[in-house]
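A.B. asks: Dropping a prediction and its sequence here:
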Amino acid sequence: MRSLLSRLAEATVVIKAAVVSDYRVAQKGARIVVGFAAKTGEVVQRAHHKLMAKQLDLIVANDVS
């Protein structure tokens, strides 16, 4: 994660997955931040909650049930 954070200022798009998504980007700036949500049951609602809670621009919701 340190490596990612050290190069964050250079990024235009940040795509996060799995455990990497368990932190919040401190300085988002003009970046587009994409998260992933592997969910079972109420996939759309749960993915939307994650989108809002992590202050993401986009989320990819995957129904793994």
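C.D. replies: That came through, no problem. Residues are numbered from 1 along each chain as shown.

A.B. asks: hey, let's count contacts and neighbours off CA atoms from now on
C.D. replies: Fine.

A.B. asks: Just give me the longest strand of the chain.
C.D. replies: The strand that spans the most residues within the chain, counting by DSSP state E, is strand 32-39.

A.B. asks: which helices and strands does that one pack with?
C.D. replies: With contacts taken as 3 or more C-alpha pairs under 8 Å, 6 or more residues apart in numbering; DSSP states H and E, strand 32-39 sits against strand 13-15, helix 43-53, strand 58-63.

A.B. asks: Include mean neighbour count and distance to residue 33 when you put these into JSON lines, please.
C.D. replies: Output for the helices and strands packed on strand 32-39, formatted as JSON lines (neighbours: other C-alpha atoms under 10 Å; distance: least, C-alpha to C-alpha, whole Å):
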{"stretch": "strand 13-15", "mean neighbour count": "14", "distance to residue 33": "5"}
{"stretch": "helix 43-53", "mean neighbour count": "15", "distance to residue 33": "10"}
{"stretch": "strand 58-63", "mean neighbour count": "16", "distance to residue 33": "7"}
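
A.B. asks: And here is the other one:
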Amino acid sequence: MWRALRAVPAQGFVSQPEPRSIGLYARGRQLVAGNFQFAGQLVEAPGAVIWDIRLDDPALAYETQGFV
């Protein structure tokens, strides 16, 4: 234990950590195009941000906040 206390603390990573997942290309294209799918329903809002879409169904609003 004493040897660990005298050691110089690490200044950074030896190598960059890899991402756990890079995502799906097709899903990313859909999001950029403004096609969002919540609770099995397709919501088309070209040019809109996901947070600006008005959702009347509480299940849809829950999925946008919970990323379920």
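C.D. replies: The structure has been received and is ready for your questions. The structure displayed is predicted, hence computed values, not measured ones.

A.B. asks: What does the TM-score come to for these two?
C.D. replies: Put the two chains on top of each other and the TM-score (TM-score structural alignment, normalised by the length of the first structure) is 0.22; 26 aligned residues with a C-alpha RMSD of 3.5 Å.

A.B. asks: follow-up on the earlier one: got CSV for the helices and strands packed on strand 32-39 of the first structure, with distance to residue 2 of the first structure too?
C.D. replies: CSV is the format used below for these (distance: least, C-alpha to C-alpha, whole Å):
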stretch, distance to residue 2 of the first structure
strand 13-15, 14
helix 43-53, 22
strand 58-63, 23
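
A.B. asks: Quick one: closest of the ones you listed to residue 32 of the first structure.
C.D. replies: Proximity to residue 32 of the first structure, assessed across these by C-alpha to C-alpha, is greatest for strand 13-15 (4.7 Å).

A.B. asks: Go through the helices and strands packed on strand 32-39 of the first structure and name the closest to residue 35 of the first structure.
C.D. replies: Nearest to residue 35 of the first structure among these is strand 58-63 (4.7 Å), distances taken as C-alpha to C-alpha.

A.B. asks: could you give the angle of that closest one to helix 43-53?
C.D. replies: Inter-element angle recorded for strand 58-63 of the first structure and helix 43-53: 150 degrees (by axes from the mean of the first three to the mean of the last three C-alpha atoms, to 10 degrees).

A.B. asks: who's in contact with strand 58-63 of the first structure?
C.D. replies: 32-41, 43-44, 47-48, 51 (C-alpha atoms under 8 Å, 6 or more residues apart in numbering).

A.B. asks: please redo it, this time with the cut-off set to 7 Å
C.D. replies: Residues outside strand 58-63 of the first structure that contact it (C-alpha atoms under 7 Å, 6 or more residues apart in numbering): 33-40, 43, 47, 51.
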